[in-house]
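Participant: The following block contains a protein sequence and its predicted model.
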Amino acid sequence: MGTVNGAAEVLLVANNPKFSESGGGHGAKGVDFSRWWAVFRMIELEKANEPDFLLLFESVQDIAELDSSSNPTHARVYQIKKKDSGTWSWSVLTGTVSPTAPPSTSKKPRKSVSPPKPPTFEKVPDSALGKLYLSLNAFNTLPVEGIFLSNAGCDFPLANGSSTATSMPCTLSDLAHTHVKLLEDAFTSLTPTVSNPNLVRLKLQKVAIHPDDLTAPAIAAALDLIKERSPEHTAQAKVFVESLVMKISPLSRKTDVCLTYDDLVRERGFTREAFRNALAALQAVPDRMCLLEIWLSQLQSEGMDFITLTSVRVDATKAQQERLSGGNNLSMEIDKFCDKWISERPFPVKLRPYITSALAALKEKFNGHRESELIARFIMRAITICVDQNSDSSSEA
């Protein structure tokens, strides 16, 4: 597969509105589901040390995953749907009536037994798998596979006697013979020139992402990756994945026709290089918990007792975890007070008198808190201001 063929074909298909998903049918939670899974997937690809990857958003179905940002030789096209409860039905996914649909429960006697009506395929083009199949067939040269991915499963019979409910992921060719035959007929109705639809390249996949807790799997995956690559930054896993979601969110809102493949990558794509740059930026930020240990060592050398230092360390860890989760009104009020106090005074050479003076001011304002907690919150704010000032100085330089 040459550079021109692979890239040019991706551009051609991406510029055809028939093969893209706008996200409107998902609703806000559905779009968020797709974005958070995309971050999870990028972390998965990075952990596997893939040489390169590119994710295109709402260009070909919901997400198209290419094995290269410049010279694609293989693609995966994802139709991504979240479901709040239950499982996916055959009719919703395929637009046809299941071959094993239960007979009518009507108790009215029949005068005569009519032969079964042949299946109709009017709804197949608008079904999830119908759209996915049409997208795959838009590619003539680039090898491509399609994946219907959801947090919910489905319960379709497989040829081996088991069910998709317990055997996902699986391909559509793994389904029971009657279901395979129906799908072959349904897909042939979409592309009459293709007499033998290839069901092997169409897959069903379930992911363990709950619609009410989209962030957890991505944060857990990021934590594993950061532990491996930069263990001193593990406390920033949540911030890292949230920043990635913010970076990819605008990509799914761009619907203008792209004149070149490079334009498509720039407007709607996220590359492995961009992912690694985000990871490198994280590694360049001083870890606040490491800086805390430096401050505590200095305070110990200036005579602060071990019990107080231990309590401050515990409370600072809690404050940092609270910060990563967004904090609360009271913690933000303390932070604001600390920021103002710090801004009005120069940083000292000796830390202990500085901390003692700050503690006295904090106790007047927040007398219901333990001293170690107030010291911990003050130190973490002072560290944050130091880090931010250094970052600003570096960017200006």
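Facilitator: Alright, I've got the coordinates.
Participant: all contacts plus neighbour counts: C-alpha atoms, from now on.
Facilitator: Noted.
Participant: How far does stretch 340-350 sit from its chain's centre?
Facilitator: In this view, stretch 340-350 has its centroid 41 Å away from the chain centroid, taken as C-alpha atoms, centre = their mean, to the nearest Å.
Participant: hmm, I was thinking of stretch 238-245
Facilitator: That offset, for stretch 238-245, works out to 9 Å (C-alpha atoms, centre = their mean).
Participant: can you give me the strands for the stretch 51-200 of the chain?
Facilitator: 54-57, 63-66, 75-81, 144-150, 170-171 (DSSP state E, counting those that start in this stretch).
Participant: Please identify the deepest-packed of the ones you listed.
Facilitator: Mean neighbour count (mean count of other C-alpha atoms under 10 Å) peaks for strand 54-57 among these, with a mean of 28.
Participant: correct me, but Ala7 touches Leu264?
Facilitator: No. Using C-alpha atoms under 8 Å, Ala7 is not in contact with Leu264; the gap is 9.8 Å.
Participant: Can you redo the strands of the stretch 51-200 of the chain as a markdown table, where the extra columns are distance to Leu190?
Facilitator: Shown next, in a markdown table, are these (distance: least, C-alpha to C-alpha, whole Å):
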| stretch | distance to Leu190 |
| --- | --- |
| strand 54-57 | 25 |
| strand 63-66 | 21 |
| strand 75-81 | 18 |
| strand 144-150 | 16 |
| strand 170-171 | 19 |
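Participant: Next up, a structure to set beside the first:
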Amino acid sequence: MLTPKHEYQGNGKFAFFTAPLNVTDDAKMELLGLPFLVAIAHREGVLTTSAGAAEILLVANKPGLTETGGGHGAKGVDFQRWWAVLRMVEMEQANEPDFLLLFESVQDVTELDSVISPARVRVYQVKKKDRGEWSWSVLTGISSPPKKISLKAASKAAAPSFTTVSGSALGKLQLSLGAFDTLPVEAYFISNAGCDIPLASGGNAATSMPCSLADFAPEHVHLLTQALHSLCAPGSPAPDLTKLRLKKVAIHPDEPSSHVIKSALDLLTVRSPHHAGQAASFVESLVTKISPLGRHTDTCSTFDDLVKQRGFSKQEFMSALGALESIPDHSAYLNDWLAQLQKEGMDFMVVTAMRAEAARVVRERLTGSTLSAVQPLHDFCDSWLDSNTHGPDLRPYFEAALSALRVEFSGFRDAELLARFAMRAIKKCVDPN
């Protein structure tokens, strides 16, 4: 929605005007002289709250800037969603005052610095790669620049063809950059793999990411500037390669959760230490929430529609963070139980060993690295808990369970058996679902 401060009435006069207008209604815009007003705002560098949203809406509705599906299918989309959660965690760790992520709107993900008054845009292509590194030709759609040749040979060489640049990864990002007239915008190529391109410093982008395209070796910068310039309107300035960046992330395409959970654990350890144990469920719930976004790619008539259909905001992120307060804190219960066991006469060294083993069990759950070999042990604990009632004291109950566990799982130490039994018992008591 676009809400100008004044309505142009001709002869240099303006009347105060506050009613919202649908920016897609060309007739109203022409009637009220709105293009003239927007042109003034752009020329003077004045971008109102709704004018920024209006430009994002216009760009998001442009055909050809958004990718759907693709050769990597669902696995590639999963990679994008896990990265998006990682990005939200990063922004929250950086104390960003506000943010909004739009999915399948102007490339894979578009990041705004505000839901209400966007004044900056970052456009992301997020691509997984199962093996190897990204090559120059795949990223740009053109052949590598020739090595140093004589002037005579250069004069006979055919002019490079840029017909396939628009379909390349960097070509698509440049088209997205060029679609914005006013809002400051940057574009990022995000992947788990490096990019095999030489740098001006003598290194290689594969091992020196993040970097901008302006950091490439001079001959690559020269050729890439020409290639991307071919996508611009006639008379446009050469592309600013500092606005296009490459970044590598430590998300494995076959197991994307581990790195994201670790980052969430770091955030929760600071923000909500009593609920750090819910890091895995926290990020998994976020992935579930954002997965449907962007599936519907119909043209949106308003910015509000765009946000509702494809957006996820900081407010929603904080709501998910706040929801952790309603989740039982297993670690707190464990501390109470261990204190009670020691009070009832359990050996201090046994209690200490249980605490250490329980910490390892929690780490397994957080990182999703629980070994399949312990699943039968967990199943046995659950079954035993269903079949045996406890009395007023904890110690006799734990000792009875340990006796049964020793028979079935003699290869485990007592401390680990007790710790795993305790964690299963706590889950059954306070979080049965």
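Facilitator: Noted; the coordinates are in hand. Bear in mind that the values here come from a model prediction, so they are computed numbers and not experimental data.
Participant: picking up where we left off before, quick one, which of the strands of the stretch 51-200 of the first structure is nearest to Phe347 of the first structure?
Facilitator: With C-alpha to C-alpha, the closest approach to Phe347 of the first structure among these belongs to strand 54-57: 45.9 Å.
Participant: The closest one - contacts with which helices or strands?
Facilitator: strand 63-66, helix 261-268, strand 269-271 (3 or more C-alpha pairs under 8 Å, 6 or more residues apart in numbering; DSSP states H and E).
Participant: and with 6 Å instead?
Facilitator: strand 63-66, strand 269-271 (3 or more C-alpha pairs under 6 Å, 6 or more residues apart in numbering; DSSP states H and E).
Participant: how about these in CSV, adding distance to Lys131 of the first structure?
Facilitator: Output for these, formatted as CSV (distance: least, C-alpha to C-alpha, whole Å):
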stretch, distance to Lys131 of the first structure
strand 63-66, 13
strand 269-271, 21
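Participant: contacting residues around the most centrally placed residue in the second structure?
Facilitator: By C-alpha atoms, centre = their mean, the mean C-alpha position of the second structure lies nearest to Ala84, the distance being 1.3 Å. Ala84 of the second structure is in contact with no residue at all, counting by C-alpha atoms under 6 Å, 6 or more residues apart in numbering.
Participant: In the first structure, what residue corresponds to it?
Facilitator: Correspondence of Ala84 of the second structure to the first structure, assessed by TM-score structural alignment: Ala38.
Participant: Lys343 of the second structure too?
Facilitator: Aligned partner of Lys343 of the second structure by TM-score structural alignment: Ser301.
Participant: how deep is its match tucked in, by neighbour count?
Facilitator: A count of nearby residues for Ser301 of the first structure, using other C-alpha atoms under 10 Å, gives 12.
Participant: Check Ala401 of the second structure too.
Facilitator: The number of residues packed around Ala401 of the second structure, counting by other C-alpha under 10 Å, is 19.
Participant: what about Ala358 of the second structure, distance to Val407 of the second structure?
Facilitator: 21 Å (C-alpha to C-alpha, to the nearest Å).
Participant: Ok, Lys28 of the second structure next?
Facilitator: Lys28 of the second structure is 81 Å from Val407 of the second structure, by C-alpha to C-alpha.
Participant: repeat for Lys75 of the second structure
Facilitator: On the measure of C-alpha to C-alpha, Lys75 of the second structure and Val407 of the second structure end up 43 Å apart.
Participant: Who has more neighbours out of these two?
Facilitator: Between Lys75 of the second structure and Val407, Lys75 has the larger neighbour count (other C-alpha under 10 Å), namely 14 against 9.
Participant: Could you find the closest non-adjacent residue to that one?
Facilitator: Nearest residue to Lys75 of the second structure in three dimensions, chain neighbours excluded: Pro253, at 7.6 Å (C-alpha to C-alpha, 6 or more residues apart in numbering).
Participant: Which stretch among the strands of the stretch 51-200 of the first structure approaches Thr178 of the first structure most closely?
Facilitator: strand 170-171 (14.9 Å).
Participant: Check which helices and strands that closest one sits against.
Facilitator: strand 202-206.
Participant: got the residue ranges for the helices in the stretch 251-397 of the first structure?
Facilitator: 261-268, 272-284, 288-301, 306-324, 329-343, 351-365, 371-396 (DSSP state H, counting those that start in this stretch).
Participant: do the stretch 1-150 of the second structure as well
Facilitator: Using DSSP H, counting those that start in this stretch, helices in the stretch 1-150 of the second structure cover 26-31, 34-43, 49-60, 73-93, 136-140.
Participant: Trace the last one over to the first structure and give me the residue numbers.
Facilitator: Following TM-score structural alignment, the aligned partner range for helix 136-140 of the second structure in the first structure is 90-94.
Participant: mean per-residue distance, the matching stretch to the second structure?
Facilitator: On superposition with the second structure, the mean distance recorded for stretch 90-94 of the first structure (mean C-alpha distance after the TM-score superposition for the first structure) is 2.0 Å.
Participant: quick one: that stretch to chain centroid distance?
Facilitator: The answer for stretch 90-94 of the first structure is 26 Å, by C-alpha atoms, centre = their mean.
Participant: Pull out the buried residues from it.
Facilitator: Neighbour-count burial for stretch 90-94 of the first structure, with 16 or more other C-alpha atoms under 10 Å as criterion, is recorded at 90, 93-94.
Participant: Residue in the first structure paired with Phe317 of the second structure?
Facilitator: Match for Phe317 of the second structure (TM-score structural alignment): Phe275.
Participant: now that match: how far from Ser150 of the first structure?
Facilitator: Applying C-alpha to C-alpha to Phe275 of the first structure and Ser150 of the first structure gives a distance of 24 Å.
Participant: Please apply the same query to Ile379 of the first structure.
Facilitator: 44 Å.
Participant: before we move on, back to that, quick one, which of the helices of the stretch 1-150 of the second structure gets closest to Leu366 of the second structure.
Facilitator: Nearest of the helices of the stretch 1-150 of the second structure (C-alpha to C-alpha): helix 73-93, 15.2 Å.
Participant: so how far does the closest one sit from its counterpart in the first structure?
Facilitator: Using mean C-alpha distance after the TM-score superposition for the first structure, the mean distance for helix 73-93 of the second structure is 2.3 Å.
Participant: again with stretch 312-320 of the second structure
Facilitator: Averaged out, stretch 312-320 of the second structure is 1.8 Å away (mean C-alpha distance after the TM-score superposition for the first structure).
Participant: and Gln125 of the second structure, what pairs with it in the first structure?
Facilitator: In the first structure, the residue equivalent to Gln125 of the second structure is Gln79, according to TM-score structural alignment.
Participant: Good, we can wrap up now.
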